[in-house]
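> Pasting the sequence and the predicted model now:
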Amino acid sequence: MSLLTHLLSCLFGLGSWVSINGLWVELPLLVPQIPEGWYLPSYLSVLIQMANVGPLFVTLMHRFRPGVLNEVAVVYAVIAVGTVASFLLGFFWKETVVVGGARRSVALLVLTFFLATVDCTSSVTFLPFMMRLQPRYLTSYFVGEGVSGLLPAVVALIQGVGVVRCINGTQLLNRTSNATTFDLQAQYQPANFSAEEFFFFLSAMMLVCLLAFLLLNHHPSVARQNPSRSYTNGVKQEAQRGRKWAEQKPMMEPCGQRKPRSSFGSGSYSWLQVSYILGLLAWANALTNVVLPSVQSYSCLPYGNNAYHLSASLAAVSNPLACFIAMFLPN
């Protein structure tokens, strides 16, 4: 096992969802400065779901035009778009234009859509590339994917986003009786560094992902551990890849009439079992990526910005923790 390949796989996985995860934890700092306010989490959830046109396009191309898309070129394009969009957010996230008689953060929403498209498409482009490597490196990739949520959360905690304090505000009601009322006003404290610098940090993380991908493609020590990329007289050993695919295919397709009642873990599943597994995946992803993020700002509202910020940041620890446990206690 190559420690370098494990590290590169982890850094490659870091770029999968770092942009959108970083945007979520930065919301407490963005919300007070944009016209959408606390509606922004709901808007982001809609944009992220619309961004699934990216993986849908890739899947349809593989289905109806196999071999047309070069997976390596697609990964390069995905990382490049993510890097540029994160960098542009640092300059334009506060810019607004009048749409329908009201000011809207069009630049923020458009660039967020591109970032969401990049992150969603990474799910169907990064993993096929990782299949070129030995299976043991896939866990390292998932650790990096989990760290893509943990690292922005840690940086946001250091940044101190969304810290607010209440101050007394006095309003004179009657000049004759000098009657006054006291009310509390929220005063946001300045963060340790700005949102612009945070977005530049996300852009730098995408550059790290790009560098890791370059090394995974061209570093000699990685190539020596990748038998599927070996060459003989300039011709790829397709026979070896075909044999591996034939061995893996029964585990990836539902069984037909041969084993209609196969059990879990046997290598082939019935259609009922496949429907059950896909249903669980759909439900878990709907909760994780749509339902909970869109309502989190409302559920945390009675407890203040600190509760929201800590819940959004510390929740990111669960993913890499689960991946680390899977490295030592595989099921």
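Good, I have the coordinates. Computed from a predicted structure; not experimentally measured.

> C-alpha from now on. contacts and neighbour counts both.
Will do.

> which residues of the stretch 201-331 of the chain fall in helices?
Taking DSSP state H, counting those that start in this stretch as the test, the helices found in the stretch 201-331 of the chain are 220-224, 238-252, 271-286, 292-300, 305-314, 318-328.

> Would you mark the buried spots in the first one?
Residues of helix 220-224 classed as buried by neighbour count (16 or more other CA atoms under 10 Å): 222-223.

> now swap in the second one and tell me
With burial defined by 16+ other CA under 10 Å, not one residue of helix 238-252 is counted as buried.

> Output the helices of the stretch 201-331 of the chain as TSV; include the columns distance to Val155.
What follows is the helices of the stretch 201-331 of the chain, written out as TSV (distance: least, CA to CA, whole Å):
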stretch	distance to Val155
helix 220-224	31
helix 238-252	39
helix 271-286	25
helix 292-300	19
helix 305-314	9
helix 318-328	16
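
> Would you map the strands across the stretch 151-300 of the chain?
164-174, 179-188, 231-232, 235-236 (DSSP state E, counting those that start in this stretch).

> Looking at those strands, which is nearest to Trp283?
Evaluated with CA to CA, those place strand 164-174 nearest to Trp283, the distance being 35.4 Å.

> Take this one as well and set it beside the first:
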Amino acid sequence: MALLVHLLACVFGTGSWVAINGLWVEVPCLPSYLTITIQLANVGPLLFTLLHRFRPGLLSEVPVIYGVVAVGTLACLLLAFLWRFTSPIAGQPHSTAFFGLAFCLALVDCTSSVTFLPFMARLQPSYVPTYFLGEGLSGFLPALVALAQGAGVARCANVTETQYLPANFSTHLFFLLLAAMMGACLAAFFFLTRLPAAWELSRQNLCPSNISLHSFQEIPGDSPQWPGGGEPASTEKGSGPSPPEGATYSLATFAFIYTLVAWVNSLTNGILPSVQAYSCLPYGNVAYHLSATLSSMANPLACTIAMFLPSRSLALLGALSLAGTGFGAYNMAMAVMSPCPLLQRSPWGHAIIVLSWVLFTGSLSYVKVMTGVILRSRSHSALVWYGAVEQLGSLTGALLMFPLVNIYGFFKSADYCSLQCPA
């Protein structure tokens, strides 16, 4: 039964960002517009967080989750039929249906940050990494479907002309598959709330749902039991001792943890996604698709590693954050140098940009999981604030990048087939 709960938690996690990630891989030509649309939807988590802070207990996660997942499923269904429709605005056709439904999906996924993970706090802590694994798969599964679809695959015809190959199946079917994934999330959540095993295993670990976060020092810890009894694995070899599950962190430590959450999410959800095409396309279509797909695979892989090799060492998490920031800096530098980045015509350049994106995503994904696990051991409220800080970091990164990409034209797009760069 515990294995079944793990499976349900994983499927439930896939619904957190699968819809928006699906839009990313299906419509990669609008990264900054999608980013700003997603961040405008932060009104959802903002409202929920304010209600949680000033009216604790007024609104629980369960009805909100049912509502947002149902809306996400319906929006994906509507996208399948309405995505190509335009409306005249100021004499010009605009994709009002697409961006309107994209906003609805963004509202769903952003709100999941402050509802899905706090709901998982009601279950045993061992299910939290499984949830993050599902969250990682929410990017990987749409990427796999896009690879099977073959959309956007190009070749150089007549040496300098880019020729795009026909897709294997339509955008209509792609959005229907997204709707099926959201429906699976809804079904998994229904069984999670009904399955007796999920609650019998976690009865003693249930976090109260009406805790107010007045002070980080006042956050109560609980003592969750991991499968097999005893304490969770403390650290990787050589990473140093970690605080016990029920330890009280200082205000400075909590500030460091939440700063990590904000910084990591600003990079992974706001800043770098806006420039992935600029950093990869100068190396060719294959490099771009490999970086997008393999980095999507790095996310669930990092979550799996966190399940079997968890480490609560803040020194290790800080080091991984620095390493991920370094890889992100390289990716950003290549985007700035577009359309003629370093080692553009060399196989080493192609390999390095793909590897950099994979390591960037993987290292920061591990930090996301472990900060969530640490805060889960503190309280339900700590996870609500985790989601709020996560969205705040994402919003800050998106607002920073939007004018640089769309207003000032700081980044230059590249056509690999017609590039004429110095050797």
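Happy to help now that I have it. Since we're looking at a predicted model, the values are computed, not measured.

> quick one: TM-score?
TM-score for the superposed chains, counting by TM-score structural alignment, normalised by the length of the first structure: 0.79, backed by 285 aligned residues with a CA RMSD of 2.5 Å.

> coming back round to it: please name whichever of the helices of the stretch 201-331 of the first structure is nearest to Val161 of the first structure.
Nearest to Val161 of the first structure among the helices of the stretch 201-331 of the first structure is helix 305-314 (7.5 Å), distances taken as CA to CA.

> Asn306 of the first structure touches Gly162, doesn't it?
Yes. Applying CA atoms under 8 Å, one finds Asn306 of the first structure in contact with Gly162, separated by 6.6 Å.

> So between those two, which is more surrounded?
Gly162 (27 against 17; other CA atoms under 10 Å).

> picking up where we left off before, looking at the helices of the stretch 201-331 of the first structure, which is nearest to Pro41 of the first structure?
Pro41 of the first structure lies closest to helix 292-300 among the helices of the stretch 201-331 of the first structure, at 5.2 Å (CA to CA).

> mean deviation (superposed) between the closest one and the second structure, please.
In this overlay with the second structure, the average offset of helix 292-300 of the first structure from its partner residues is 1.4 Å by mean CA distance after the TM-score superposition for the first structure.

> What angle do helix 305-314 and that helix make with each other?
For helix 292-300 of the first structure against helix 305-314, the angle by axes from the mean of the first three to the mean of the last three CA atoms, to 10 degrees is 150 degrees.

> returning to that earlier point: between the helices of the stretch 201-331 of the first structure, which one is closest to Leu11 of the first structure.
Closest among the helices of the stretch 201-331 of the first structure, once you apply CA to CA, is helix 318-328, at 13.1 Å.

> In the second structure, what stretch matches that closest one?
The alignment of helix 318-328 of the first structure onto the second structure (TM-score structural alignment) spans residues 298-308.

> And for stretch 97-108 of the first structure?
Going by TM-score structural alignment: stretch 97-108 of the first structure matches residues 87-98.

> Pull out the buried residues from the matching stretch.
Per 16+ other CA under 10 Å, stretch 87-98 of the second structure contains these buried residues: 96-98.

> Residues touching stretch 22-41 of the second structure, excluding its own?
Residues outside stretch 22-41 of the second structure that contact it (CA atoms under 8 Å, 6 or more residues apart in numbering) are 99, 102-104, 106-107, 110, 139, 142-143, 146, 151, 171, 178, 270, 273-275, 277, 391, 394-395, 398-399, 401-402, 405-406.

> Quick one: buried ones out of the residues you listed?
The buried subset of those (16+ other CA under 10 Å) comprises 99, 102-104, 106-107, 110, 139, 142-143, 146, 151, 171, 178, 270, 273-275, 277, 391, 394-395, 398-399, 401-402, 405.

> List the ones among those residues that fall in helices.
Secondary structure from DSSP state H places 99, 102-104, 106-107, 110, 139, 142-143, 146, 171, 178, 277, 391, 394-395, 398-399, 401-402 of these in helices.

> Not counting residues beside it along the chain, what's closest to Tyr300 of the first structure?
Small correction: residue 300 of the first structure is Cys, not Tyr. Nearest residue to Cys300 of the first structure in three dimensions, chain neighbours excluded: Tyr308, at 5.2 Å (CA to CA, 6 or more residues apart in numbering).

> Which residue in the second structure occupies the aligned position of the one you found?
Under the alignment (TM-score structural alignment), Tyr308 of the first structure pairs with Tyr288 in the second structure.

> what number of residues lie near that match?
Tyr288 of the second structure has 21 nearby residues by other CA under 10 Å.

> now do Gly279 of the first structure
By other CA under 10 Å, the residues close to Gly279 of the first structure number 12.

> counterpart of it in the second structure?
Under the alignment (TM-score structural alignment), Gly279 of the first structure pairs with Thr259 in the second structure.

> what's the mean deviation for the match of helix 318-328 of the first structure versus the first structure?
Relative to the first structure, stretch 298-308 of the second structure is 1.0 Å off (mean CA distance after the TM-score superposition for the first structure).

> to the chain's geometric centre, what's the distance from that stretch?
Taking CA atoms, centre = their mean, to the nearest Å, the mean C-alpha location of stretch 298-308 of the second structure is offset from the chain mean by 14 Å.

> Not counting that stretch itself, show me its contacts.
126, 129-130, 132-137, 139-140, 358-359, 361-363, 365-366, 369-370.

> hang on, the earlier thing: select, out of the helices of the stretch 201-331 of the first structure, the one closest to Val53 of the first structure.
The minimum distance between Val53 of the first structure and these falls on helix 271-286, with 16.4 Å, by CA to CA.

> what's near enough to touch Met297 of the second structure?
Taking CA under 8 Å, 6+ apart, one finds 136-137, 139-140 in contact with Met297 of the second structure.

> from the residues you listed, which single one is nearest Glu218 of the second structure?
Gly136 (31.7 Å).

> The helix or strand that contains that closest one: average distance to aligned residues in the first structure?
Gly136 of the second structure belongs to helix 127-149 when assigned by DSSP states H and E. Its aligned residues in the first structure lie a mean 1.2 Å from helix 127-149 of the second structure after superposition (mean CA distance after the TM-score superposition for the first structure).
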